[in-house]
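A.B. asks: this one's structure only:
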């Protein structure tokens, strides 16, 4: 493993872990706030206990997200010094604002965790809402910085020097809205189905239904609504990519040849040597329609893009197919769930359906990881699209491979610790609620 591959692998590892912690940390406060609201309106003790339990989970992921996010910020400077030297003054604003949002989130979370019985009930609830809003703002701001790497703007390059810097234009670049919308919905889907799947499994095991049934309804309903909206945001994002990054789109679709009536490819194994896709389902004109709104308009293929600007096609294509496939599956299950709620269908609490929800619980995060693979690998060979290559930005210092293996050990240890803490919280919740009487639940 050379230093470039080691540096890229370390960033991929760090981002892959952090995105899970960040998504849960962004979305769980909203579940917590909804449960708290119901408790304040109804006085049902079960919702208070659920709110307290979820708040402990929020605290766990806030800490782990803060640690992993801090590590990522250091890695940007240590692994990619050339990039940070040139780009730091341009896209630093969203990072600084993210720090402010993080500061507000930390204060609000402290108020919420230790505010039971000390604040007015509705002010206490409001602090929980602030945790969610500020956490969501943090995520959107970080995504805006990443979007700038895909759509660099807000500066001019004169004689190799970055001048006329406009941080506002850089932050609100052409890609920020589509990426932020898609990522936000993905976080709601992944967290909603993951949390819902855990509670569904606990219901199937006969654990504290007074707690787990409301938890399932809150989390999965939100996840289902977000899953139904995902194809709309995905379509908007794909059209944006087609306009700005035709090489990425071509890699996503394994679209090698520029042609009219371009087919939409489902599945398949790309062969870059022969520029063909084997074992794929092809819908004639489908790609042309999705990108241009008609079945005829030409779509640019990889053959018309310089070879040294091609992203890795197979990895990008597989990541895209996994993301879309999981997204469609979760949308279908989400529709079934919402229909069942509407009709008060008994299958919602049937053992087979609860087991299905439990099996689906990790899929949202697998789709999130696949989506980030598409975003980051599909941008290669550029770290700053069309301006700076990744190979030119990596640190000249040797020995990055040792740093990579150290980070592997750190993140695996952190994940095991988080998993153990969450398991402990679930067991504690069941123990606390076993004695809940029908009158209080």
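C.D. replies: Now that the structure is in, tell me what you want to look at. Worth saying up front: this structure is predicted, and the values here are computed from it rather than measured.
A.B. asks: can we go C-alpha only for contacts and neighbour counts from here?
C.D. replies: OK.
A.B. asks: pretty sure residue 290 sits against residue 236.
C.D. replies: No: the criterion here is C-alpha atoms under 8 Å, and residue 290 misses it with residue 236 at 9.6 Å.
A.B. asks: from residue 73, how far off is residue 87?
C.D. replies: 14 Å (C-alpha to C-alpha, to the nearest Å).
A.B. asks: and for residue 109?
C.D. replies: Distance from residue 109 to residue 73, by C-alpha to C-alpha: 23 Å.
A.B. asks: do residue 207 as well
C.D. replies: In terms of C-alpha to C-alpha, residue 207 sits 41 Å off from residue 73.
A.B. asks: neighbour count for those two, which is higher?
C.D. replies: Taking neighbours as other C-alpha atoms under 10 Å, residue 207 and residue 73 compare with residue 207 leading, 20 against 11.
A.B. asks: is that one in a helix, a strand, or coil?
C.D. replies: Classification of residue 207 using DSSP: H, G, I helix; E, B strand; the rest coil returns coil.
A.B. asks: quickly find the element holding the closest residue in space to it that isn't next to it in sequence.
C.D. replies: Spatial nearest neighbour of residue 207, chain neighbours left out: residue 430 (6.6 Å); criterion: C-alpha to C-alpha, 6 or more residues apart in numbering. Per DSSP states H and E: residue 430 is located in helix 400-433.
A.B. asks: and here's the other structure:
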């Protein structure tokens, strides 16, 4: 493994783990706040128990998210020094504000965890809400920084120099809204289905039925609503990509030839040499409509993009197909759940519905990982689109491969520890809260 590949792999590994920790850490506080609110309104002890249980999960993911996020910050400077030399002064503001949001989140979480029966009950609830809001803001700010890499603004690039820097314009770049919206909804969908899946498994095992049933309902409502909204944010993102990153769209769809009334491709295996997609289902005109709102619109193909500027087609295409396929599956489960809530109440007692949620437990996060693969691999070979190539930003320091192996071991160990801690928390629910 050469150093360039090792540096990219290490960033991918770090981001791949951090995105899971951060998604759960910024979404679960909202679940916690809802259960806490229900406890304050109904005075049912089961909701307090749910809040306590979830707050422990929030604390675990806050800690692991903080550690993995700090590692990412150092890696940006250590692995990509040329990138940070020029980009740091431009897009540093969202990172600075994210640090502020992180400190607010840490303080609020401390107040919440140790504030039971010490603060006014509504102030205590409010501190839990602050944990969620500040965590969500942290995620939005980090995504804004990443969006800048896809749509660099807020400076003039003249003769290889970065001049007239405007950090506000850089933070609110053209891509920040579509990326932040899509990421936030994805985080709610992935976390909602993951949490609901765990509780549905406990219901099927007939453990602490009342506790897990109420927990399941809160998480499932969040997750299913987000899953239904996800295609809308996906459409906004796709239209932005079509307009501003045609090479990425071409790779996502394995679209080799520029043409009008372009077909949407479902599945298939890209054949790079023959510039076609084998075994794919094609729907004429739909790609043109989804990209530009017109069935006859022209969609740029890879043939009009210089080969040295083309992203890796196969990886981007497969990742995009996985993301979309899982998104459609989660939306179908969500619609079934809505029908159960409104029309078919007896479905809520059926094992098959709970089993669907159990099967869907990891799917949201697989889709999140696939989506970030599309975002990052689809931008290649650029680290700053159209300005700086990734290969030009990597550190000249040798031995990065050994660093990659070391960090791989650290993250795998961290994930095992987190999984063990969560498993222990779930198994201890009846003991901790004396539930049947």
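C.D. replies: Structure's in. What do you need? This structure is a prediction, so every number in the text was calculated from the model and none was measured.
A.B. asks: surely the residue nearest to residue 207 of the first structure touches residue 210?
C.D. replies: No: judged on C-alpha under 8 Å, residue 430 of the first structure makes no contact with residue 210 at a distance of 10.1 Å.
A.B. asks: correct me if wrong: residue 140 of the first structure contacts residue 185.
C.D. replies: No: Residue 140 of the first structure is beyond contact range of residue 185, at 11.2 Å (criterion: C-alpha under 8 Å).
A.B. asks: and the strands in the stretch 201-350 of the second structure?
C.D. replies: 259-260, 264-266, 269-271, 276-278, 281-283, 298-299 (DSSP state E, counting those that start in this stretch).
A.B. asks: show me what the fourth one is packed up against.
C.D. replies: Contacting strand 276-278 of the second structure under the criterion 3 or more C-alpha pairs under 8 Å, 6 or more residues apart in numbering; DSSP states H and E are the following elements: strand 269-271.
A.B. asks: mean shift of the strand it packs on relative to the first structure?
C.D. replies: After superposition onto the first structure, strand 269-271 of the second structure sits on average 0.5 Å from its aligned residues (mean C-alpha distance after the TM-score superposition for the first structure).
A.B. asks: what comes up buried for that strand?
C.D. replies: By 16 or more other C-alpha atoms under 10 Å, the buried positions in strand 269-271 of the second structure come out as residue 270.
A.B. asks: just checking, what packs against that strand?
C.D. replies: strand 276-278, helix 313-342.
A.B. asks: roughly how far out does that strand sit from the chain middle?
C.D. replies: How far strand 269-271 of the second structure lies from its chain's middle: 27 Å, per C-alpha atoms, centre = their mean, to the nearest Å.
A.B. asks: do stretch 92-110 of the second structure as well
C.D. replies: 19 Å.
A.B. asks: again with stretch 405-419 of the first structure
C.D. replies: 20 Å.
A.B. asks: residues in contact with that stretch?
C.D. replies: When contacts are defined by C-alpha atoms under 8 Å, 6 or more residues apart in numbering, stretch 405-419 of the first structure is touched by residues 10, 13, 14, 17, 60, 64.
A.B. asks: quick check: the farthest pair among those residues?
C.D. replies: For the contacts of stretch 405-419 of the first structure, the maximum inter-member distance is 23.6 Å, found between 10 and 60 (C-alpha to C-alpha).
A.B. asks: among the two, which residue is more densely surrounded?
C.D. replies: residue 10 (23 against 16).
A.B. asks: spatially nearest residue to that one (excluding sequence neighbours)?
C.D. replies: residue 404 (5.1 Å).
A.B. asks: can you get me a residue count around that neighbour?
C.D. replies: Using other C-alpha under 10 Å, residue 404 of the first structure has 21 neighbouring residues.
A.B. asks: so it makes contact with residue 8?
C.D. replies: No: contact criterion C-alpha under 8 Å: residue 404 of the first structure and residue 8 do not qualify, at 9.3 Å.
A.B. asks: may I see the buried residues of the longest helix along the second structure?
C.D. replies: Taking DSSP state H as the criterion, the second structure has its longest helix at helix 3-42. Across helix 3-42 of the second structure, burial judged by 16+ other C-alpha under 10 Å covers 3-4, 6-40.
A.B. asks: cool, stretch 50-64 of the second structure as well?
C.D. replies: 50-55, 57-62, 64.
A.B. asks: by how much does that stretch deviate from the first structure on average?
C.D. replies: With mean C-alpha distance after the TM-score superposition for the first structure, stretch 50-64 of the second structure averages 0.2 Å from its match.
A.B. asks: what's in contact with that stretch?
C.D. replies: With C-alpha under 8 Å, 6+ apart, stretch 50-64 of the second structure has contacts from 21-22, 24-25, 28-29, 31-33, 35-36, 109, 113, 211, 215, 414, 418, 422, 425, 429.
A.B. asks: could you redo the last one with a cut-off of 7 Å?
C.D. replies: 21, 24, 25, 28, 29, 32, 35, 36, 211, 215 (C-alpha atoms under 7 Å, 6 or more residues apart in numbering).
A.B. asks: pick the one among the residues you listed closest to residue 303 of the second structure.
C.D. replies: Using C-alpha to C-alpha, residue 21 is the member of the contacts of stretch 50-64 of the second structure that lies nearest residue 303 of the second structure, at 39.3 Å.
A.B. asks: which residues are in contact with the closest one?
C.D. replies: Contacts of residue 21 of the second structure (C-alpha under 7 Å, 6+ apart): 61, 64, 65.
A.B. asks: mind running it again at 6 Å?
C.D. replies: 61, 65 (C-alpha atoms under 6 Å, 6 or more residues apart in numbering).
A.B. asks: for it, give its distance to residue 269 of the second structure.
C.D. replies: Residue 21 of the second structure is 32 Å from residue 269 of the second structure, by C-alpha to C-alpha.
A.B. asks: over to residue 426 of the second structure?
C.D. replies: 41 Å.
A.B. asks: swap in residue 325 of the second structure?
C.D. replies: Counting by C-alpha to C-alpha, the gap from residue 325 of the second structure to residue 269 of the second structure is 15 Å.
A.B. asks: okay, helices next: where are they in the stretch 151-300 of the first structure?
C.D. replies: 167-171, 176-204, 209-244, 246-252, 286-292 (DSSP state H, counting those that start in this stretch).
A.B. asks: would you turn the buried residues of stretch 50-64 of the second structure into CSV with distance to residue 174 of the second structure and secondary structure?
C.D. replies: Below are the buried residues of stretch 50-64 of the second structure laid out as CSV (distance: C-alpha to C-alpha, whole Å; DSSP: H, G, I helix; E, B strand; the rest coil):
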residue, distance to residue 174 of the second structure, secondary structure
50, 40, helix
51, 38, helix
52, 41, helix
53, 40, helix
54, 36, helix
55, 36, helix
57, 35, helix
58, 32, helix
59, 34, helix
60, 35, helix
61, 31, helix
62, 30, helix
64, 31, helix
